[in-house]
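Undergrad: Just the structure for this:
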Amino acid sequence: MHVPDGFINAPVSVATGAVAAAAVAVSLRGARRELDDKAAPLAGLVAAFVFAVQMLNFPVAAGTSGHLLGGALAAILVGPYTGVLCISVVLLMQGVLFADGGLTALGVNISDMAVTTTVVAYALFRLLVKVLPKRRSSVTAASFAAALVSVPAAACVFTLIYALGGTTDVPTAKVFTAMAGVHVLIGIGEALITSLTVGAVIAVRPDLVYGARGLAKPLQLRTADGTTVQVAPKAAPAAARSTRKVRIVGLVAALALAGFVSYYASTSPDGLEKVAHDKGIDRKTGQHAAKDSPLADYHLKDVSDARLSGGLAGVIGVGATLAVGTGVFVTVRRRRARAALPETETV
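TA: So this is what the prediction gives:
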């Protein structure tokens, strides 16, 4: 759903840029409360993983494909504020390095793909977790529903932005009908990827899933007289709390998806591209400012073999996203630590 340059006029692009900047600023402050020593490096990995999975377009209808947006996945794994930052980093890397999503439309894309998906998904996720039984399967089910709804929600927000600043005269009702219809199908793929990923992490390390915090129940022992006594679980040793294995597995998975599996992704246009072409929204699409990037269109320039070119581009993208994302989140974490230092010294 990456919006290219030319779909939205300058005034609305500037306005959405301001909205995106404000959302990122708020998220930087909010992420300080979500990021701890374990979550900061994991958040960078989540951004890299989302980048990798977004390369895997899957078919959803005749001549149409879809890909993960990632807002729901990021919000549930590392928190809503950090989730907005994760997807924003991904969109920035895609726009600057891969000419995917217009640079003048970066505000549109962050407002739609990062903010909308994360806010809608996490709000619904928290509501469902409150009403469902307090167990891990409920988190997975809530993840599925939240991700499913987040995609058509983003399609609706794009339609609203188009209604305010579209550069073509296509009726808004036609855009809405087409966008909503195809993105409901894409939402199913998003929901499957999100729930499977969240379920896999919960099965191994539930303590690393932000949305699953507080679900663990204390151990209860029944005494001879029939009463129950709650027993606090023993603290896990430091080695068991390490995130090293999770980070290694996550990184290997991201590299494998971007460097190898992406070659087999669907080459059909995604939902927005298909609707834009069919309805004529793309008549005023401009050339991307990064069209001459050596990584444009997810292929490494001057490498003739398509499989190798795409694979190397994907690996570079994962590495760049991981580096930038980790840098951002570690910096946010350190600022939180420095902000708390005066209080610690005065105690």
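Undergrad: For the rest of this, base every contact and every neighbour count on C-alpha atoms.
TA: Noted.
Undergrad: which residues in the stretch 1-150 of the chain form helices?
TA: Secondary structure of the stretch 1-150 of the chain (DSSP state H, counting those that start in this stretch): helices located at 10-34, 39-54, 71-78, 80-98, 106-109, 117-131, 136-165.
Undergrad: Actually, the stretch 151-300 of the chain.
TA: For the stretch 151-300 of the chain, the helices identified by DSSP H, counting those that start in this stretch occupy 172-204, 238-241, 244-259, 271-279, in order along the chain.
Undergrad: The ones you listed: which one's closest to residue 49?
TA: Comparison of those against residue 49 by Cα to Cα identifies helix 244-259 as nearest, at 5.0 Å.
Undergrad: What are the buried residues along the closest one?
TA: Residues 246, 247, 250, 251, 254, 255, 256, 257, 258, 259 are the ones in helix 244-259 that count as buried (16 or more other Cα atoms under 10 Å).
Undergrad: gap between the fifth one and residue 189?
TA: Going from residue 254 to residue 189 by Cα to Cα, to the nearest Å gives 18 Å.
Undergrad: before we move on, what about the first one?
TA: Taking Cα to Cα as the measure, residue 246 falls 24 Å from residue 189.
Undergrad: for comparison, sequence B:
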Amino acid sequence: MTHPITDTDLFQPVTFGSLELANRIVMAPLTRSRVGKDGIPNEMHAEYYAQRASAGLIISEATNISAQGRGYAMTPGIWTDEQVAGWKKVTDAVHAAGGKIVSQLWHVGRFSSVDLQPNGESPVAPSAIQAEGKTYTVDGFVPVSKPRALETDEIPGVIEQYRVAAGNAKRAGFDGVEVHSANSYLLDQFLRDSTNQRTDQYGGSIENRARLTLEVTEAVVKIWGNDKVGIRLSPVTPDAGNTPPDSNVMAMYGYLIEQLNQFDLAYMHFVEGATATSRTVPEGVDMDALSALFKGSYIGNNNYDLEMALERRAQGKIDAVAFGRLFISNPDLVARLQHGAKLTIAPHESYYGGGKKGYTDWPTGAY
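TA: Next comes the predicted model:
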């Protein structure tokens, strides 16, 4: 037996909004690509999430809000009654294990394929700019398709997709929702001038480019209340098509964060650097200065280890820390961190696709 770490509050209860959490260790959203073509979670997913319920908060894998919002095969949705029922199995299992879980609401925007879209239609985006890269379909990897620009009169319909998904998440028994405005997906595509060349009220100025994220947040808050809604941002992540950062990251995201303060959200979940790769940021970008603008609870994310989490918590720079990949192979990560136990590292081939192997078969440790 080892003596647990006691000179930090990372392992003590905390409340974000009205979310009462057992500790400040958060399970970050992890796409695992293990549902069928119907996007319905099942008993295997319930087991997986329940195994990790000792996290203070679980943020679900990114979940498609609509058929239009889908960009990868075998990712879950939350737009049909069957998907809602599948997620209810998951939330019931997490709650039975004493955990809390929120649904991350996801629309991929331009990073999709006609093979994944309803009726083979083009993906939608703020502007008709081709992304780089490939996505995964039931037939394997294919290049992403060129998107079409959303018409101005279509945007209320997109906001409605988020509103309906938020309501479905409530029916599914989630404890709250996280608006996914990160990683170069739809909302982030509207934020960045590298992907948004619109000339209507959703393009051009910083205020216009932030409009959709703020309108979506407002719609979701009306369903859940501000105290059960979080948001994820990643100001410099080039994911989902090698999307360049905005030409003025500090101004764009500084404005957005200050506007988000009006909602008094449960938390902001912030990718400090490029998601899952590097904490290095472009010259002139100061992540701590941006995060300090947020007046609520702040979850730091990206390549954290225990030492960094302890240091940044002691400095007051984070209120909680999100771990992603470490939760894949360490379902009992909270206890392992608290006791300084050895961590297991998952091989990359276990990340995506398949069944229980590399998903629910990781052992828990002895402390």
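Undergrad: TM-score for these two?
TA: Once the chains are overlaid, their TM-score stands at 0.28 when taken by TM-score structural alignment, normalised by the length of the first structure; 174 aligned residues with a Cα RMSD of 7.0 Å.
Undergrad: related to what we said a few turns ago, got TSV for the buried residues of helix 244-259 of the first structure, with distance to residue 16 of the first structure too?
TA: Formatted as TSV, the entries for those read as follows, by distance: Cα to Cα, whole Å:
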residue	distance to residue 16 of the first structure
246	36
247	34
250	33
251	33
254	30
255	33
256	35
257	32
258	30
259	33
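Undergrad: Same list, the helices of the stretch 151-300 of the first structure, but as CSV with distance to residue 327 of the first structure please.
TA: As requested, the helices of the stretch 151-300 of the first structure are exported to CSV (distance: least, Cα to Cα, whole Å):
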stretch, distance to residue 327 of the first structure
helix 172-204, 23
helix 238-241, 22
helix 244-259, 15
helix 271-279, 32
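Undergrad: can you tell which of the ones you listed is closest to residue 93 of the first structure?
TA: Shortest separation from residue 93 of the first structure across those is recorded for helix 244-259, at 14.2 Å, computed as Cα to Cα.
Undergrad: Please list the residues outside that closest one that contact it.
TA: With Cα atoms under 8 Å, 6 or more residues apart in numbering as the contact definition, helix 244-259 of the first structure has outside contacts at 42, 45, 48-49, 52-53, 55-56, 310-315, 318.
Undergrad: now for the residues you listed, which pair is the farthest apart?
TA: Most distant of the contacts of helix 244-259 of the first structure, by Cα to Cα, are 42 and 310, 25.6 Å apart.
Undergrad: Counting residues, name the longest helix you see in the second structure.
TA: Longest helix in the second structure by number of residues (criterion: DSSP state H): helix 206-224.
Undergrad: and the angle for the particular helix or strand that has residue 250 of the second structure in it with helix 206-224?
TA: When elements are defined using DSSP states H and E, residue 250 of the second structure is found to belong to helix 249-260. With axes from the mean of the first three to the mean of the last three Cα atoms, to 10 degrees as the criterion, the two stretches helix 249-260 of the second structure and helix 206-224 enclose an angle of 40 degrees.
Undergrad: Show me what helix 249-260 of the second structure is packed against.
TA: In terms of contacts (3 or more Cα pairs under 8 Å, 6 or more residues apart in numbering; DSSP states H and E), helix 249-260 of the second structure is packed against helix 206-224, helix 287-292.
Undergrad: Quick check: buried residues in that helix?
TA: For helix 249-260 of the second structure, burial by neighbour count (16+ other Cα under 10 Å) applies to 249, 250, 252, 253, 254, 255, 256, 257, 260.
Undergrad: For residue 288 of the second structure, see how far away the last one is.
TA: Taken as Cα to Cα, the spacing of residue 260 of the second structure relative to residue 288 of the second structure amounts to 17 Å.
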